[in-house]
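Visitor: Predicted structure and sequence below. I'll ask about it afterward.
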Amino acid sequence: MRHPEFPLSAELIYLNHAAVAPWPKRTSTAVSKFAQQNTLYGSSCYLDWLQKETQLRVQLQTLLNAPDATDIALVKNTSEALSFVAYGLDWHSGDNIVSSNEEFPSNRIVWQSLSELGVEFREADLAQAATPEDALFALVDKQTRLITISSIQFASGLRLDIDRIGQFCQQNNILFCIDAIQSLGAVQFDVQKCQADFVMADGHKWMLGPEGLGVFYTSPASREKLKLTQYGWHMMDNTHNYENKPWSIHPTAQRFECGSPNTLGIHALSASLSLLLETGMETVEKQVLANARYLMAAIKSRPYLQLLTDETAKLQSGIVVFKHKQLSKEALYAHLQKNHVVCAMRGEGIRFSAHFYNSTQELDKAMLLIPD
């Protein structure tokens, strides 16, 4: 039986939340209401829209356990926020950045582009040490300014111990940047506990929101280390005083929002987050991980399949990757797509990413559609 908030088309089995998620019913309703309001009244309700923007910041503060809602900036996507960090810091020739060899391009190419400034980007092989964290630490030296890492790797589901990395960074006076797009909305996240300086994520994956709107967290101290690379009316202090001469930079994270807010996206993401927060992230994480374990057990029980996700890892995620021992990943992916199993081809195999609302009946049906 379908979850009442996800009346997906009957033939679909949706296991692709690590890519682009379907919207909850309430999100579709919120967008429709906003569109109708705008059609009938234009911007007459703009003050209400500002209240919704404030509400979304508080929701994101809760999701990250940020100290204050003023630490939250609403950005277009993860890549934009990463660029704010990469081109906001004051680099010196000889500095280096430590990351991994498993990062999504967004958390790789922006740092590699700094080579023109004499900054080295170091990629740790996460499998070549006692722990993935140790692999990162082994590349650190006195010239390391930043460790940047995905909290959960998109192609393997590997979940790193970000609390341990954060403690290491604090002890060694290194900035810590987290691409949290595969964590937020799927597992509990505590930015204060992991002591991150910068955290970013788009809303269209596990947060169940639209593309084109994301979150950028900066700690107050780290925020002051970033020079601004975009300018506009919305990033000024006393934002709505349009005769603001001379002007000053907004004291909060709003300084990273140079222009008009994405009001449609704000209404949508706020509605999606309301479902996650009402459900409770502890409950969401418990079910996401239970579904992942269920899939891993089902995969292991079939002799013609090979589980690629490490089921023995201390920390688990909602991502499960496997391959067929006879069929190529391309052939298996095409077969699953033809049979309406929405998934992804990542790494060496097929990636399933079930959310909290997916039922074991759906998971069983997906597994039965895999040929032996």
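Guide: Structure's in. What do you need?
Visitor: C-alpha from now on. contacts and neighbour counts both.
Guide: OK.
Visitor: Work out for me the element V321 sits within.
Guide: strand 319-324 (DSSP states H and E).
Visitor: try this one side by side with the last:
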Amino acid sequence: MEDFKKEFPLTQHYTYLNTASCGLLSRSLVSWRQEHDKNLMEGGSIFRDTHKQHIREIRSGLSRFFSTSEETIALVPNFSTGMNALLDGLAEESKILLLEGDYPSINWPAEFRKFELCYARIDANLEQNIEEAIVEHNPDVFAFSMVQYISGIMMDPNFLNRIKAYHPNLLLIADGTQFLGTTNFSFSESPLDIIGASSYKWLLAGYGNGLFMIKPEVQHRFSLRTIGFNSADAGFGQKDEISFVGRMEPGHLDTLNFGSLGESVTFLEKLGMDKVEEHLKDLIHTAKSEFVKRDLLDEAVVNRETHSTIFNIKGDKELFERFKSEKVICSLRGKGIRVSFHIYNTREDLHKLLEIIDSY
């Protein structure tokens, strides 16, 4: 993987291990954003009149990047907004399986509605726990994060294929906020029925933009209540002919924010997601090996074959402050310190982290 210090200037001054909290904006994306707003400032509605074509281009780029059709992609300001819109359209008698301690934007929208809920435990035997819960409770929906935001435990994609094969009517809804942008993901080939994400982390697109991908064969299971003039493509006579994706996009879409997503996806596409995935796998493998040597990981993580780009290492606030003083940026999460790796991270970043730990 190439040297990104010029493209991501913060990495020239800090060891940035905090993409799980906030992905970095690239220099080229900021340049594009400045040009966009300059054009809006100078052109007003003349510039804005081109927005429909721009949105079509963004959607087309996303469909290519995620190997899906444009009709499956809904542009949303963030994951939470899209998740709430979907659950408002799901039958109230639905039974939903959740994971204990999963990200609040997955669990809270379900828990604050009248659904019947059941839970599976997150530990080294995550997939077995889920299977047992499915057999015991026979849920209609399983909603979960592809990657756990505190521990970094990642759902086994092969397991998802298996449960979809054995439970074809089980609706699989995933939060991909800590997942999309780390691997070469094909939605059309995935067992997932729905995946959504905010794009400010691994997709490196900043705040105020995200997406949901919803397979056509499950759209009939929702009666979406969201609607607005943009849903009907600004046509008064089209109120009763709104597509499913249109219902997810009731208001006018911001070409700055969604354009940022389009630009970032193009940037990752040019790098090659196979190369991105290979770089991250190598870094993750090395990091896990070093962390295990130092007894820094929870047993639930140590005993799993595959892992994500996020680790929660044993450490207290004093060690966290030591990291900060050495310009290593990470987060206090759960019972430890969360570090996370992306394309702009190198083995040198890992070595600096380990040096501080060893001297602590």
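Guide: Everything's here; your move. Since the structure is predicted, the reported quantities are computational estimates derived from the model, not experimental observations.
Visitor: Fetch the TM-score of the aligned pair.
Guide: TM-score for the superposed pair, counting by TM-score structural alignment, normalised by the length of the second structure: 0.91. Supporting figures: 354 aligned residues with a CA RMSD of 2.1 Å.
Visitor: circling back to that earlier point, output the contacting helices and strands for the strand holding V321 of the first structure.
Guide: In this structure, strand 319-324 of the first structure makes packing contacts with helix 281-300, strand 305-307, strand 349-353, judged by 3 or more CA pairs under 8 Å, 6 or more residues apart in numbering; DSSP states H and E.
Visitor: With A135 of the first structure as the reference, name the closest of the ones you listed.
Guide: Using CA to CA as the measure, strand 305-307 is the one of those that comes nearest A135 of the first structure, at 23.3 Å.
Visitor: which outside residues touch the closest one?
Guide: The list of residues contacting strand 305-307 of the first structure from outside it, by CA atoms under 8 Å, 6 or more residues apart in numbering, reads M296, I299, K300, V320, V321, F322, K323, H324, K325.
Visitor: of those, closest to G347 of the first structure?
Guide: Of all those, V321 has the smallest distance to G347 of the first structure: 8.2 Å, by CA to CA.
Visitor: ok and the strand holding V321 of the first structure relative to strand 349-353, angle-wise?
Guide: 150 degrees (axes from the mean of the first three to the mean of the last three CA atoms, to 10 degrees).
Visitor: contacting residues around the closest residue to N65 of the first structure other than its chain neighbours?
Guide: Spatial nearest neighbour of N65 of the first structure, excluding adjacent residues (CA to CA, 6 or more residues apart in numbering): D190 at 5.2 Å. By CA under 8 Å, 6+ apart, the contact list for D190 of the first structure reads L64, N65, A66.
Visitor: Repeat that for T183 of the second structure.
Guide: With contact taken as CA under 8 Å, 6+ apart, T183 of the second structure is in contact with M273, D274, V276, E277.
Visitor: of those, which stay in contact in the first structure?
Guide: When the contacts of T183 of the second structure are mapped onto the first structure and scored by both residues aligned by TM-score structural alignment, their matches' CA atoms under 8 Å, the shared contacts come out as M273, D274, V276, E277.
Visitor: In ChimeraX, how would I select the buried members of these?
Guide: A single ChimeraX command is used to select the members of these judged buried by 16 or more other CA atoms under 10 Å:
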select :273,276,277
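Visitor: re the thing from before, give the aligned equivalent of the residue nearest to N65 of the first structure in the second structure.
Guide: Taking TM-score structural alignment, the alignment pairs D190 of the first structure with S186 from the second structure.
Visitor: roughly how far apart are its match and L98 of the second structure?
Guide: Shown here: S186 of the second structure relative to L98 of the second structure, a distance of 24 Å by CA to CA, to the nearest Å.
Visitor: again, but for S28 of the second structure
Guide: Noted for S28 of the second structure: a distance of 39 Å to L98 of the second structure, by CA to CA.
Visitor: Just the strands from the first structure, written as ranges.
Guide: Using DSSP state E, the strands of the first structure run over 13-14, 72-75, 96-100, 120-124, 144-150, 175-179, 198-202, 214-218, 305-307, 319-324, 341-342, 344-346, 349-353.
Visitor: before we move on, back to that, pick the one among the contacts of strand 305-307 of the first structure closest to S9 of the first structure.
Guide: When these are compared for distance to S9 of the first structure (CA to CA), V320 wins out at 23.3 Å.
Visitor: Brilliant, that's me finished.
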